[in-house]
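In: The sequence isn't on hand, but the structure is:
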């Protein structure tokens, strides 16, 4: 069978891209107040796994204040098969699924990429980041692999998490990897991620939870409402056992401080 007659394994028409229920974005401002670490602790109980953190995936620009929460658009890479997809960065651009993934990413969404920890081939470069950031208004990019054009993307200040916080100059992805599919089940950092799953990422790293569980996760996080006050009391010299976790007899005191400083307090406290 010639390459011209082989099934288009590495090609997806736009109408073939999976649709999925659109998550409720209304709760994003409430849940993003909680760190990825706190969300991960709650989410692991919701998901029923020992962890929801992506192993080995770290912020490319630590200390920049990158702090995102959004639904996942998924992109799956696989080892290159030249007989199934032409090699070369610009070969048949209309068939390249990474371009389709960028173009369907919606405002506030996170593009999540399976590259199986490959640190040799950059799955996206600077111009793709520009499109994600300025044209699509994506919340950020998470890659179980690496990207290219570090100096260029550093100037953009676009939130990016990659394998071991690395970039590469070796290859564009199409020489080593091929974009296999868009909005399918993928594997990232030791976890299965579905299109529409929530992605929470900050300087601690990246975690996920199912798209229909945001209310449940928010309710769980709200049980940690006293954490800002706990940090304040500790900075003032408070004893750890009297601050974290905040004992119930100090909840009213914590509520007074949090309301005065613009932090969430449950209605039935204080």
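Out: Cool, the structure landed. In this text the structure is predicted, and so the values were computed from the model without any measurement.
In: Please count neighbours and contacts with C-alpha atoms only from this point.
Out: Will do.
In: mind listing the strands for the stretch 51-200 of the chain?
Out: Under the criterion DSSP state E, counting those that start in this stretch, strands of the stretch 51-200 of the chain are mapped to 57-59, 68-79, 110-122, 140-146, 160-163, 171-172, 177-182, 186-188, 191-193, 198-202.
In: Turn the ones you listed into CSV, columns for mean neighbour count and distance to residue 233.
Out: Output for the strands of the stretch 51-200 of the chain, formatted as CSV (neighbours: other Cα atoms under 10 Å; distance: least, Cα to Cα, whole Å):
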stretch, mean neighbour count, distance to residue 233
strand 57-59, 25, 29
strand 68-79, 24, 27
strand 110-122, 24, 35
strand 140-146, 27, 33
strand 160-163, 27, 32
strand 171-172, 18, 50
strand 177-182, 26, 47
strand 186-188, 22, 38
strand 191-193, 18, 36
strand 198-202, 27, 24
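In: Specify the stretch among those strands that is closest to residue 243.
Out: Nearest of the strands of the stretch 51-200 of the chain to residue 243, taken as Cα to Cα: strand 198-202 at 24.4 Å.
In: returning to that earlier point: can you list the strands of the stretch 51-200 of the chain in JSON lines and add distance to residue 222?
Out: Listed next are the strands of the stretch 51-200 of the chain as JSON lines, based on distance: least, Cα to Cα, whole Å:
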{"stretch": "strand 57-59", "distance to residue 222": "26"}
{"stretch": "strand 68-79", "distance to residue 222": "16"}
{"stretch": "strand 110-122", "distance to residue 222": "24"}
{"stretch": "strand 140-146", "distance to residue 222": "25"}
{"stretch": "strand 160-163", "distance to residue 222": "26"}
{"stretch": "strand 171-172", "distance to residue 222": "43"}
{"stretch": "strand 177-182", "distance to residue 222": "34"}
{"stretch": "strand 186-188", "distance to residue 222": "28"}
{"stretch": "strand 191-193", "distance to residue 222": "25"}
{"stretch": "strand 198-202", "distance to residue 222": "16"}
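In: alright, now check it against this:
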């Protein structure tokens, strides 16, 4: 029989680094990280406008069984994000407002769920942000063993305990704790650079000129013409 564990202690990134990544957002931090770390597009925001970052507390459950989510609550610390997956694909509603209430009491700032959630209207009213594979009222049981704070895979992305999770309307990004400070610094530089470009574009400069793309277009054999060859003049 496979062993199951609840690991009580994990290392977390420094709070200022996490806060800076939350401000940068998923798209910017993803680019700054070298375009790696995105959770797949099946796990989506279930509310608009939420932007959070935190340390991953990971949970591996059996499909249709939320026992290990309950077990994970006491392991969470303020600023954490609970990251839940199942051993096979599931859309059952394994998380609702009562669990959200319990997590909020521990200071958890959000949930990434590679399965279903329920009571979504109440979760939105609570302001508890959720990213999930599905919204589904299918009930679950509390009967099967699993693990807390072990490596998991969420829609194609490996998540280790203590990784930095960045989540907003653009999706969910996972950054290793060791690289988070470097990505935060790169995100800061990228945001400053984008602000300069935004001012130039707002003044009317075209992207093909700002980025020097006319030469590339020519090298690729793209021609500017007023009409397609052989097209008759009206």
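Out: Arrived safely. Remember, it's a predicted structure, so these values are computed and weren't measured experimentally.
In: re earlier: so for residue 89 of structure 1, which of the strands of the stretch 51-200 of structure 1 sits nearest?
Out: Residue 89 of structure 1 sits nearest to strand 171-172 of all those, at 6.5 Å, using Cα to Cα.
In: ok, average deviation of the closest one from structure 2?
Out: Superposed on structure 2, strand 171-172 of structure 1 shows a mean distance to its aligned partners of 1.9 Å (mean Cα distance after the TM-score superposition for structure 1).
In: give me the stretch of structure 2 that that strand matches.
Out: Counting by TM-score structural alignment, strand 171-172 of structure 1 pairs with residues 139-140 of structure 2.
In: max-length helix in structure 2?
Out: helix 180-202 (DSSP state H).
In: helices or strands up against that one?
Out: If contacts are counted by 3 or more Cα pairs under 8 Å, 6 or more residues apart in numbering; DSSP states H and E, helix 180-202 of structure 2 sits against helix 15-24, helix 26-32.
In: from those, which stretch is densest packed?
Out: Ranked by mean neighbour count, those are led by helix 26-32 with a mean of 22 (mean count of other Cα atoms under 10 Å).
In: residues in structure 1 aligned with that one?
Out: The aligned range for helix 26-32 of structure 2 is 36-42, by TM-score structural alignment.
In: where's the spatially most central residue of structure 2 relative to residue 143 of structure 2, distance?
Out: Centroid-nearest residue in structure 2, with Cα atoms, centre = their mean: residue 172, separated by 1.1 Å. Remark: distance between residue 172 of structure 2 and residue 143 of structure 2 (Cα to Cα, to the nearest Å) = 29 Å.
In: do the same with residue 90 of structure 2
Out: To residue 143 of structure 2, residue 90 of structure 2 is 16 Å away according to Cα to Cα.
In: same question, residue 33 of structure 2
Out: According to Cα to Cα, residue 33 of structure 2 and residue 143 of structure 2 sit 40 Å apart.
In: Neighbour count for those two, which is higher?
Out: residue 33 (19 against 12; other Cα atoms under 10 Å).
In: my guess is that one meets residue 188, correct?
Out: No: here residue 33 of structure 2 lies out of contact with residue 188, judged by Cα atoms under 8 Å, at a distance of 11.8 Å.
In: before we move on, back to that, quick one: the helices and strands packed on helix 180-202 of structure 2 as CSV, columns for distance to residue 204 of structure 2 too.
Out: CSV is the format used below for these (distance: least, Cα to Cα, whole Å):
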stretch, distance to residue 204 of structure 2
helix 15-24, 26
helix 26-32, 24
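In: So which of the ones you listed is nearest residue 159 of structure 2?
Out: Once these are compared by Cα to Cα, helix 26-32 is nearest, at 15.1 Å.
In: and of the strands of the stretch 51-200 of structure 1, who's closest to residue 21 of structure 1?
Out: Of those, nearest to residue 21 of structure 1 by Cα to Cα is strand 68-79, at 10.4 Å.
In: how big is the offset of the closest one relative to structure 2?
Out: Its matched residues in structure 2 lie on average 1.0 Å from strand 68-79 of structure 1 after superposition (mean Cα distance after the TM-score superposition for structure 1).
In: now that strand: how far from the chain's centre is it?
Out: Offset of strand 68-79 of structure 1 from its chain centre (Cα atoms, centre = their mean, to the nearest Å): 8 Å.
In: How about stretch 231-251 of structure 1?
Out: Taking Cα atoms, centre = their mean, one finds the center of stretch 231-251 of structure 1 at 32 Å from the center of the full chain.
In: Check stretch 27-40 of structure 1 too.
Out: Taking the mean C-alpha point of stretch 27-40 of structure 1 and that of its whole chain, the gap between them comes to 13 Å (Cα atoms, centre = their mean).
In: From start to finish, how long is it in a straight line?
Out: End-to-end span of stretch 27-40 of structure 1 (Cα to Cα): 17 Å.
In: what does stretch 170-184 of structure 1 give?
Out: Separation of the first and last residues of stretch 170-184 of structure 1 by Cα to Cα is 28 Å.
In: Run a quick check on the residue nearest to the centre of structure 2 versus residue 39, I expect a contact.
Out: Yes: contact criterion Cα under 8 Å: residue 172 of structure 2 and residue 39 qualify, at 5.5 Å.
In: Residue 104 of structure 1: what's it in contact with?
Out: residue 136 (Cα atoms under 8 Å, 6 or more residues apart in numbering).
In: residue in structure 2 matching it?
Out: Checking TM-score structural alignment: residue 104 of structure 1 goes with residue 75.
In: Likewise for residue 78 of structure 1?
Out: Aligned counterpart of residue 78 of structure 1 in structure 2: residue 62 (TM-score structural alignment).
In: My read is that that match contacts residue 142, right?
Out: No: contact criterion Cα under 8 Å: residue 62 of structure 2 and residue 142 do not qualify, at 9.6 Å.
In: ok, whatever residue of structure 1 lines up with residue 198 of structure 2 - how many residues close by?
Out: Alignment note (TM-score structural alignment): residue 198 of structure 2 maps to residue 231 of structure 1. The burial metric for residue 231 of structure 1, expressed as a neighbour count using other Cα under 10 Å, is 14.
In: now do residue 49 of structure 2
Out: 11.
In: and the closest residue to it other than its chain neighbours, what is it in contact with?
Out: Using Cα to Cα, 6 or more residues apart in numbering and skipping the chain neighbours, the partner closest in space to residue 49 of structure 2 is residue 169 (6.3 Å). With contacts defined as Cα under 8 Å, 6+ apart, residue 169 of structure 2 is in contact with 44, 45, 47, 48, 49, 50, 51.
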